[in-house]
Structure formats: structure tokens, C-alpha cells
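Colleague: Structure for this input, please:
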Amino acid sequence: MSGVDHLHELLGLPAVDFQHETGGAARPAADAVAWRISVDPFDSDREELTWEQEFTSFLDAVDPAGVEALIIGQWGETYEETSAYPIGLVVAAADRLTSLRAVFVGDLVMEEAEISWIQQSDVTALLTAFPDLEGLGVRGSSELVFPPVKHGSLRALTIESGGLPVDVVRGVLDSELPALEVLDLWLGVSAYDGDVGLPDLAPLLAGTRFPQLHHLGLRNSEIENEIAAAVASAPVVARLRTLDLSCGTLGDEGAAALLEGQPLTHLTTLDLHHHFLTEPMEHRITAALEPHGVRVDLSERCEPWGDQGAAGRYTTVAE
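Modeller: Below is the predicted model:
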């Protein structure tokens, strides 16, 4: 899961690990930070500590009514126990977490669990329990369930995966999310159950979903060139401010399709980092867009594995 770090912030608030003992130091105010709750099942000094115990201590130590952002980190052996365990505890505390506006589920890095090992669950339980939730993030897609849901407040949805199942994407796109402004999907690779195809993205690209959407990320995909070609003529692009096609297998063919399609000069940012473009194509993109004020991220030019050419391209995250 290289390329994935612990969250540094959520809802614009700095991420802070909740700790039982503060060494006498004052804790931040409940609404000043994004609180990360996690346990390490392999910590010999605290191996008996459960996520439920840690969460209970958190609710007792920090004014839960002031908490605005919550990060669910490692909840045990996350490749065996699904996120239904911590999500259920958070949902049960909904009457105390009355100001909660953002939740991220599964903030783990490679040393804790590969992204494909993180066992998720039906994360829409959080949307049902918190009608004022504005941000929902998920890392890992094994056992992930996202049935169509109605939610009037959600403004940002991120799903990070090494392989996103098509049923999850269909559930997202069939949801009624009138306030959604930011959608970031890491589509991944077929070897890890990433079976989303262009027809599955058609309702999104047609612009018939999510009327407030202004940021679209279709990232970390092994079909990034095909996505770029589809985006080049997609109606949704006209109302975007930022477009993110990073972390995938994008090459010159996909970049050329973007340049030959509809104008992109209205964007504020085009993120293509981690790509397989040649230097001449990089120059073409910057020459076409940067004079119009578009910030183009072309960092992390990659080389295919071995002598495999296009077949040797790879995403940032898979397993």
C-alpha cells in the first residue's frame, strides 16, 4: 500500500491521535482537531485493549458534543474483523456526537494492513445515523457495501481502494446526494476486484447525477487512458473546477485524448501525478493549460516495469 499515509487532516482540522495519558499536557478542544481512534493488536503493552474500550475512554475524556471530525484507525486485526464493529459503536453514540460532520473509516497504512486486507462493511450506516454529516471517507473495499442512500448534507465522498467493486460504484451513483460537491473514487485493478468499466461510470460522466459536483477524482485505475478518453467528451466536465486522473496508468494516448476533447481551460486544477507520459506530452499539456491559469500536476513520471511497455504500467495502490 505504498503511497498511502495516515490522514494529516479531516474537515480542514489537523489529525490527532487520542491517547489515554497526556503526560499532564492539556488536550486540544473537542472541535479543534480531527480525532483518530485506533488500537494496535500487536502492542505487547496494550494488546488487551479493544477499540471499544479506547472509544469509550475517548467519549469520557473529550466532550463528544463538540467533536466535529472522527477518524477510525486500526480497530484490531482488520483483515479478520470488519468495520461494522467500530461503525456500530460510533452509530450507537450518535446521540452524544451531536456536532459530528466528518468520518473517515480505515485510516491504516501498509505496516498495519495492506489496503486490500482492510475488511469494510456497510458504511452507509453512518449516513443514516448522522443526517448532518458532510464528509465520509473510506479506505479499503473488501466486503465494502454501499447501497443507494438518500442524504441531504453529504458534500464530500472518498473511497480509496486497490480494486473497487462495481456494485459499490453503482450504489454511489444510484444515491440521492444533492449537496455532493467532491467525489473521489480510487478504482484500482481487476486483480483486486476492481471491475468498474466505462459503462458503469456513464451516469456520472453524463452529468445527470450530483448537481453540485465540482471536484471529480477517477483515480488509481488500470484503465486510466480509457477514462481520460471518456472524460474528454463527458458533459460533467463543464461544471468541474478540479479533475483528478492521477495515480493510474495514464499514458500519452490518454493525455492526447484530453487535449483533443472539450476545452479544459475552465479548470483550476488538473491532477495527473503518477503517470506514464513522455516529456513532449508533458510540455503539450502545460502549454495548452497553464497559460489559462490551470494548475497541472505532472509530478511522479513513472517507467513501466521491465520491457513490457504499456503492459508494464501500474497504479499507485493495488494490494
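
Colleague: Could you use CA atoms for every contact and neighbour count after this?
Modeller: Noted.

Colleague: can you list contacts of stretch 308-319?
Modeller: Contact partners of stretch 308-319, identified using C-alpha atoms under 8 Å, 6 or more residues apart in numbering, comprise 1-4, 114-117, 161-163, 188-189, 192, 220-222, 247-249, 274, 276, 303-306.

Colleague: just checking, Leu108 touches Gln74?
Modeller: Yes - in this structure, Leu108 is within contact of Gln74 by C-alpha atoms under 8 Å, at 6.1 Å.

Colleague: re the thing from before, quick one: buried ones out of the contacts of stretch 308-319?
Modeller: Buried by 16 or more other C-alpha atoms under 10 Å: 1, 4, 114-117, 161-163, 188-189, 192, 220-222, 247-249, 274, 276, 303, out of the contacts of stretch 308-319.

Colleague: Return the subset of these lying in helices.
Modeller: Helix and strand membership here follows DSSP state H; of the buried ones among the contacts of stretch 308-319, not one is in helices.

Colleague: Show me these that map onto strands.
Modeller: With strands identified by DSSP state E, the entries of the buried ones among the contacts of stretch 308-319 that belong to them are Gly188, Asn220, Ser221.

Colleague: What are the buried residues along the strand or helix carrying Arg170?
Modeller: Taking DSSP states H and E as the definition, Arg170 sits inside helix 166-173. Of the residues in helix 166-173, those buried under the neighbour-count criterion (16+ other C-alpha under 10 Å) are Val166, Asp167, Val168, Val169, Arg170, Val172, Leu173.

Colleague: Also this sequence, please, to line up against the first:
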Amino acid sequence: MLRYLEEHDLRVFDFPDPEDQQELPEAGAVAWRLAVDLYGGHERESFDNKWNRFLDSVDPAGVRAIVVGAWGETYDNGSGGVVQHLVDARDRLTSLRAVFIGDLEQEEAEISWIEQSDVTPVLKAYPLLEELGIRGSTDLRFPAVRHQHLRTLRFESGGLPGEVVRGVAASELPALEYLEMWLGVEDYGGDATVADLAPLLAHGRFPALRHLGLQDSEIQDEIAAAVASAPVVAQLKSLDLSMGTLSDTGAEALLNGQPLTHLEHLNLEHHFLSEAMMERFRAAFASAGTEVNLEDPQAPERWGDEEWRYVAVSE
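Modeller: Below you'll find the predicted structure:
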């Protein structure tokens, strides 16, 4: 969900169906969630109709945050229509600062079933946008873009395409403070490599960056080894390598790499570390003031002589 909500104390308000006559809050007092009822039968309202009714029911100029849930059967309808609605309303939604596209629970659609599109037109249409969040990565595209005010960029997926990672890495985002990417597994499109991440890990790519999340990866050990010597780490306040297949190999690289004790938070939740390695981490950061999250340890599954480690989110 949007970090903007926490920063500005906004609650999410579901824009009601036509038959619901409840009083609407002030346009800027909430984050407006728009979604169709996937279980409403043949008479359910279309997303197009709900969107138009929303713009006619509130003061668009006051809307600060929009969360988009189901826009239809998202496994065979991409988010292009949602993106186009946002682009077309740019002259009306003049206070819009935060957008999240794909707020669906598992019961509505597995994360790998959510079809997206090229979402960068939203950034081009809203030069003052501060946060963009995306869930789902099928057909997701993010060609390199320039944006002066984006502070938070977040991708939640079971497999983030390398093309998207390269597009982010090639973008000019001087205000970006928070970057989170769930990289996922190759079986669901997550084919990004450490080489794709290299520009993100270099010094000066995103000068304002203070949080970096490279999460949910089946190559988490390789990512940890790259992060261990990455120049960008020196400017970070928090680092998130959680949700993936991190083992003692990657953890050893982190301990032997550049100092991480300047970090306020280091998140390794959902990992495959031995008890001995966890004790080494606790000892290494005991007096540093760094909050280290080692929760949710996992045990690898064994098939004969082979060992299998798994990410937290894939399908």
C-alpha cells in the first residue's frame, strides 16, 4: 500500500456502488479506492462507469491519493485502461500525489495473474506525483523516465521482469528516497540479474535514496554479495533483503563487506540462515543501534540430495 497514507494520515475509503447512498468524505481527507466487484454478477458496474461517477461525485482538484483495485478480470485485462483514465484526468486531478495500481488480495487474483501495462504515462501526466506503487508484473513495462518529484517507487510482484529493472535503473529520479522491488522468480517472469541492478547500486544514480528494497528473490545470495560492496549503501538509512532465499552464503558476504552499522534498519525477514549465522548478526549489530529483523526463519526443503529454498511471494 501507499507510504503516502502513513505520512499524511489518510485512511483508504472505498468509493461506493451506485445504490449506496452513504455520505462521501472531503476529497482530500482520504485515499480513494476504486474497484469493481468481481463477484457482483452480470449487473456489476464497470470500472469505466465507476471512474466517471467518481470524478463527477467528488471535487477532483482536492483528491490527493488514489488506490486502484480490480478493474475487471485482471488476469486477461491489463491496466492500460486505468492508466489512460488517470492520464485523461490530469487537468482535473491537480492535487494528486500518490497512486497505487493493483490493490487486489489473493482471493481476487494471485499476484502473478495481475496483468499490468506501461505505467510510466502516469508519471509523465503528473509531474508533481510523489509516490507510485504497482502490484503484479505480467506485461508490466517501465521504460526509462525522467521525473523531478517522485519520492517513492514500489513494485510488488512474484517475478519482476529484467526489462522493468533496467528501465528504473536508467531513469532520472533525483528526488527518489524509497525504492522497493520484489524481484521474484524466473518461472513467473523474474529474470532480472545482478548486472541489471548494477546502476542502482552505483554511487550517484539516485542521490536522495535512503531506503533500498531488493526483495523476494531466488538469487538473494548473489544480490547480498553485490550489495556488500555497493557504493549506494553508504547513503542508505534502511536496507531490505527480505522475502527471498538468503542463506549463510549471502549473509557471510554481508558481514565481510562494507560496514552496515550506519543503517537504522536491516530487514532479512524470511531467510534460510543457520542459528549460528543469526547469532553472528545479532552480535555484529548489538551495539550499533541498527534494528535487524531476522524473523521468519525457513528450513530448506530437500528432495534426495538436492536442497530447495523458496521465496515468500511467487505465484
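
Colleague: thinking again about what came up before, pick out whichever of the buried residues of helix 166-173 of structure 1 sits closest to Asp132 of structure 1.
Modeller: Sorting the buried residues of helix 166-173 of structure 1 by how near they are to Asp132 of structure 1, with C-alpha to C-alpha, puts Val172 at the top with 18.0 Å.

Colleague: Quick check: the closest one vs Leu185 of structure 1, distance?
Modeller: According to C-alpha to C-alpha, to the nearest Å, Val172 of structure 1 stands 10 Å off from Leu185 of structure 1.

Colleague: Need the residues touching each of the two.
Modeller: With contacts defined as C-alpha under 8 Å, 6+ apart, no residue is shared by Val172 of structure 1 and Leu185.

Colleague: one step back: which residues sit against the helix holding Arg170 of structure 1?
Modeller: With C-alpha under 8 Å, 6+ apart as the contact definition, helix 166-173 of structure 1 has outside contacts at 144-149, 194-197, 200, 203-204, 209.

Colleague: Show me which of those is closest to Thr124 of structure 1.
Modeller: Proximity of those to Thr124 of structure 1 (C-alpha to C-alpha) peaks at Phe146, which lies at 6.0 Å.

Colleague: which residues touch the residue mapped onto the closest one from structure 2?
Modeller: Matched to structure 2 by TM-score structural alignment, Phe146 of structure 1 sits across from Phe142. When contacts are counted by C-alpha under 8 Å, 6+ apart, Phe142 of structure 2 is found next to Asp118, Val119, Thr120, Glu163, Val164, Gly167, Val168.

Colleague: Tell me the residue in structure 1 aligned with the fifth one.
Modeller: The reference is to Val164 of structure 2. Under the alignment (TM-score structural alignment), Val164 of structure 2 maps onto Val168.

Colleague: could you check the distance from the residue lying closest to the match of Phe146 of structure 1 once chain neighbours are set aside over to Ala192 of structure 2?
Modeller: The spatially closest residue to Phe142 of structure 2, leaving aside those adjacent along the chain, is Val164, at 5.1 Å (C-alpha to C-alpha, 6 or more residues apart in numbering). Using C-alpha to C-alpha, Val164 of structure 2 is found at 8 Å from Ala192 of structure 2.

Colleague: Ser274 of structure 2 now?
Modeller: Between Ser274 of structure 2 and Ala192 of structure 2 the distance is 27 Å, computed by C-alpha to C-alpha.

Colleague: Settle it for me: which of these two has more neighbours?
Modeller: It is Ala192, of Ser274 of structure 2 and Ala192, that has more neighbours when counted by other C-alpha atoms under 10 Å, with 22 against 15.

Colleague: Leu180 of structure 1 reaches Leu154, doesn't it?
Modeller: Yes - the pair Leu180 of structure 1 and Leu154 qualifies as a contact (C-alpha under 8 Å) at a distance of 5.6 Å.

Colleague: Residues in contact with both of those two, list them for me.
Modeller: Between them, Leu180 of structure 1 and Leu154 have no joint contacts when contacts are counted by C-alpha under 8 Å, 6+ apart.

Colleague: which residue ranges form the helices in the stretch 151-300 of structure 1?
Modeller: Counting by DSSP state H, counting those that start in this stretch, the stretch 151-300 of structure 1 has helices at residues 166-173, 198-205, 224-231, 252-260, 279-289.

Colleague: so who does Gln186 of structure 2 touch?
Modeller: Actually, residue 186 of structure 2 is Glu. It isn't Gln. With contacts taken as C-alpha under 8 Å, 6+ apart, Glu186 of structure 2 has the following neighbours: Gly159.

Colleague: Show me what it aligns to in structure 1.
Modeller: Using TM-score structural alignment, Glu186 of structure 2 pairs with Ser190 in structure 1.

Colleague: One more: Leu153 of structure 2?
Modeller: Under the alignment (TM-score structural alignment), Leu153 of structure 2 maps onto Leu157.

Colleague: Likewise for Glu269 of structure 2?
Modeller: Under the pairing rule here (TM-score structural alignment), the equivalent of Glu269 of structure 2 within structure 1 is His273.

Colleague: can you count the residues close to its match?
Modeller: Using other C-alpha under 10 Å as the criterion, His273 of structure 1 is surrounded by 21 other residues.

Colleague: hang on, isn't it packed against Asp297?
Modeller: Yes - distance between His273 of structure 1 and Asp297: 5.5 Å, which falls inside the contact criterion (C-alpha under 8 Å).
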